[in-house]
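> sequence unavailable; structure follows:
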C-alpha cells in the first residue's frame, strides 16, 4: 500500500515511525531489476516503500551495465592499469583474465570503489562512479580478492550485518538469509563462527553477503579459488540463474576452461592493458582460450639452464 504522508503540524513534533511494509518471504534469488516495475528492490514491497529503504529508483536493465574509459592507476612508477577501456553489456557473464600482476585485481577494485583511478571514468548502470559513489555502490555486490571479515561473528550474524548495512528491513534479511543458506548449502554452518569456516565455506558466505541486497552488478575476484568442485557447481548454478534473469557478473579467474564454458565475453589483460576483448569465440579464434591466453601473455618461459633439475641429489 502507498505510504501515507501526514499534513504539516502547527508545531514541530517528532514524526511517528513508519511501519515497514509487510514482506512475503521469497524463494528465488533474482536481481532487483528483474521484478515488475511496480515493486522495489525488496521482495513484494510497493515501489513507494523504496524511499524508506533509501534505495535509488533505477530503470529496467538495458544497455551497458559497466563502462570504463581510459581508466589508469599507478603505484609509484608502476602502471598497474594503463588506460583500460571496457564495456560490459547488462545481462552478461564477463570474464577478466590475465597473468599474475596483470592488473585484474586493481581493475576490479576500482570498479568496486575500493580504489580511486588516477584518470579515466567508470559508469555503472549509467551512473558516474566518481560523481555518485554511494549510488553506484547500491547497485553492486562485491567479492574481493583477499577476504576480510569479522571472525567472531557467526555466519548468520555476518549475513544479518550485510543485510542491514544495505538498509534492508530485518524481516527481509532473515528471509533472504534462509534462502541463501539453503542455496549455498550453508544451513548447518550458520550458527558457527566464520573463523571456523574452511576457505571454500568462507567464500560462499561472503558471496551470499554480496547477493543479499539483490544487486544489478556482481564484481567477483577469483570466486572459484579454493572452492571444492561441488561448491563450485553450486556457485556457478546460482550465478548462471542470476545472469539469466538480467543480472550482470564480471569476474576474474585463472580457470580458462571455466571462463570459456560460462562467460559471454572476455577481456585479456597483460601489463595493465587490454590485449584482446570480445566474445569468447572472437578472442580465442582457432585456438583454445588457454592457448590464446598464453600467446598474448608472452608464451612459455625459457627453461634453458635448468638441466640440473634432470639429475637428482642423493
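Now that the structure is in, tell me what you want to look at. Note that the structure is predicted; figures quoted are calculated from it, not measured. Residues are numbered from 1 along each chain as shown.
> from now on I want contacts and neighbour counts done on CA atoms only, so please keep to that.
Will do.
> now do the same for residue 218: helix, strand or coil?
strand (DSSP: H, G, I helix; E, B strand; the rest coil).
> correct me if wrong: it contacts residue 243.
No: the criterion here is C-alpha atoms under 8 Å, and residue 218 misses it with residue 243 at 9.8 Å.
> compare those two (neighbour count), which wins?
Set side by side, residue 218 and residue 243 show more neighbours around residue 218, with 25 against 20, by other C-alpha atoms under 10 Å.
> re the thing from before, which neighbours do residue 218 and residue 243 have in common?
residue 249 (C-alpha atoms under 8 Å, 6 or more residues apart in numbering).
> thought residue 189 was touching residue 155?
Yes: counting by C-alpha under 8 Å, residue 155 is a contact partner of residue 189 at 6.8 Å.
> one more structure, for comparison:
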C-alpha cells in the first residue's frame, strides 16, 4: 500500500537531514504506528506522504501510484488529520463537513448518513451547528477526525491524533482505526503514546534523527533487545536514548 524508497528531505544545506534515506513498506489492512522523539522526522515524513512537502530524493508510492506524478489521484485515497488541524473558524462544524464532502464529491444522501454516524460516534451531534471558533481543542480534533473519515478512502494518516482527546474519545478513535484497517484499509499514525501504540498497532516504525532504527512488530523489537518482558516504552527508550531501565 505504502512504499518509501530511499527518501530524504533537508530544510537547509549543511544541516542534518530531517529524513535520511528512508526505506519502508506498509501493507494494506494494517495499523502502523510511527514513533520517535521530538524532531525525529515524523511530521516531515507525514507531510511528504500527503504531498505537502516534496522529497529531495527518492520516491513515495501509494496504492501503486507515485507521489508527484499522480498526486491528485493519491490525495483522493487519503483521509488526513494534521498535528494542528486548521479550520475556517467562522464556519459551523456542519458547514465544514459539507465543504469536505463537496471536495470529495460525496453525495447528499451519503454525507447525511455518514455525518450522522460520526457525530454520534464522537458525541459531536449537538455541537455541529456552532461556529468552530467556539470549539475546544478536543472538539476541533474530533471535527478533523470526522472530516478524515467522511469520504471513502484507502489510507488514514493521523499526526498525533490522540492529543487533546478525552479518554472516551481516544478509545472510540482506536476502535474506529481498527474497524477501518479490518476492512482492508491502512492506518498510518504518529504518536508519543507508547501504550496506545503497543495496544493498537500491528507494526511500528521507530525513527531518530531522520533515520529509521526499527520496523516490525512490538514482539520482534522485544526479541531483538533480548527481553520479552519489557514494555514498548522501555524498549523505545533503550533504542533511541541508550537508556536501560
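Yep, that arrived. All of these numbers come straight from a predicted model, not from anything done at the bench.
> TM value for the aligned chains?
After superposition, the two chains reach a TM-score of 0.93 (TM-score structural alignment, normalised by the length of structure 2), with 236 aligned residues with a C-alpha RMSD of 1.1 Å.
> ok, back up a step: for residue 189 and residue 155 of structure 1, indicate the residue with more neighbours.
The residue with more neighbours, out of residue 189 of structure 1 and residue 155, is residue 155; 29 against 17, by other C-alpha under 10 Å.
> show me what that one lines up with in structure 2.
When structure 2 is aligned by TM-score structural alignment, residue 155 of structure 1 is paired with residue 93.
> that match and residue 50 of structure 2, how far apart?
According to C-alpha to C-alpha, to the nearest Å, residue 93 of structure 2 stands 23 Å off from residue 50 of structure 2.
> aligned counterpart of residue 244 of structure 1 in structure 2, please.
Match for residue 244 of structure 1 (TM-score structural alignment): residue 182.
> next, count neighbours for that match.
Residue 182 of structure 2 has 14 nearby residues by other C-alpha under 10 Å.
> so it sits against residue 29, correct?
Yes: contact criterion C-alpha under 8 Å: residue 182 of structure 2 and residue 29 qualify, at 5.8 Å.
> show me where the stretch 51-200 of structure 1 has helices.
104-112, 133-138, 155-165, 170-183, 199-211 (DSSP state H, counting those that start in this stretch).
> and the longest one, which stretch of structure 2?
The counterpart of helix 170-183 of structure 1 in structure 2, counting by TM-score structural alignment, spans residues 108-121.
> do the shortest one as well
Residue correspondence for helix 133-138 of structure 1 in structure 2, counting by TM-score structural alignment: residues 71-76.
> and that stretch, which residues are buried?
For stretch 71-76 of structure 2, the neighbour count (16 or more other C-alpha atoms under 10 Å) marks 74-75 as buried.
> can you tell me the closest non-neighbouring residue to the residue nearest the centre of structure 2?
Centroid check for structure 2 by C-alpha atoms, centre = their mean gives residue 158 as the closest residue, at 2.1 Å. Residue nearest to residue 158 of structure 2 in three dimensions, not counting chain neighbours: residue 189, with 4.5 Å by C-alpha to C-alpha, 6 or more residues apart in numbering.
> for the one you found, give its distance to residue 223 of structure 2.
When residue 189 of structure 2 is compared with residue 223 of structure 2 (using C-alpha to C-alpha), they lie 24 Å apart.
> what about these two, which has more around it?
Neighbour totals were compared for residue 189 of structure 2 and residue 223, and residue 189 leads with 26 against 13 (other C-alpha under 10 Å).
> what strand or helix carries the more buried one?
strand 186-190 (DSSP states H and E).
> that strand vs structure 1, average distance?
Compared with structure 1 after the fit, strand 186-190 of structure 2 shows a mean deviation of 0.4 Å (mean C-alpha distance after the TM-score superposition for structure 1).
> packing partners for that strand?
strand 31-35, strand 155-159, helix 167-182 (3 or more C-alpha pairs under 8 Å, 6 or more residues apart in numbering; DSSP states H and E).
> contacts for it, please.
Contacts of strand 186-190 of structure 2 (C-alpha under 8 Å, 6+ apart): 1, 27-35, 42-43, 154-161, 177, 180-181.
> contacting residues around the match of helix 133-138 of structure 1?
50-51, 62-63, 65, 67, 104, 153.
> who wins for neighbours among the residues you listed?
Of all the contacts of stretch 71-76 of structure 2, the most densely surrounded is residue 62 (24 neighbours; neighbours counted as other C-alpha under 10 Å).
> how about the nearest residue to whatever residue of structure 1 lines up with that one, chain neighbours excluded?
Here residue 62 of structure 2 is matched to residue 124 in structure 1, going by TM-score structural alignment. Nearest non-adjacent residue to residue 124 of structure 1, counting by C-alpha to C-alpha, 6+ apart: residue 66, 4.6 Å away.
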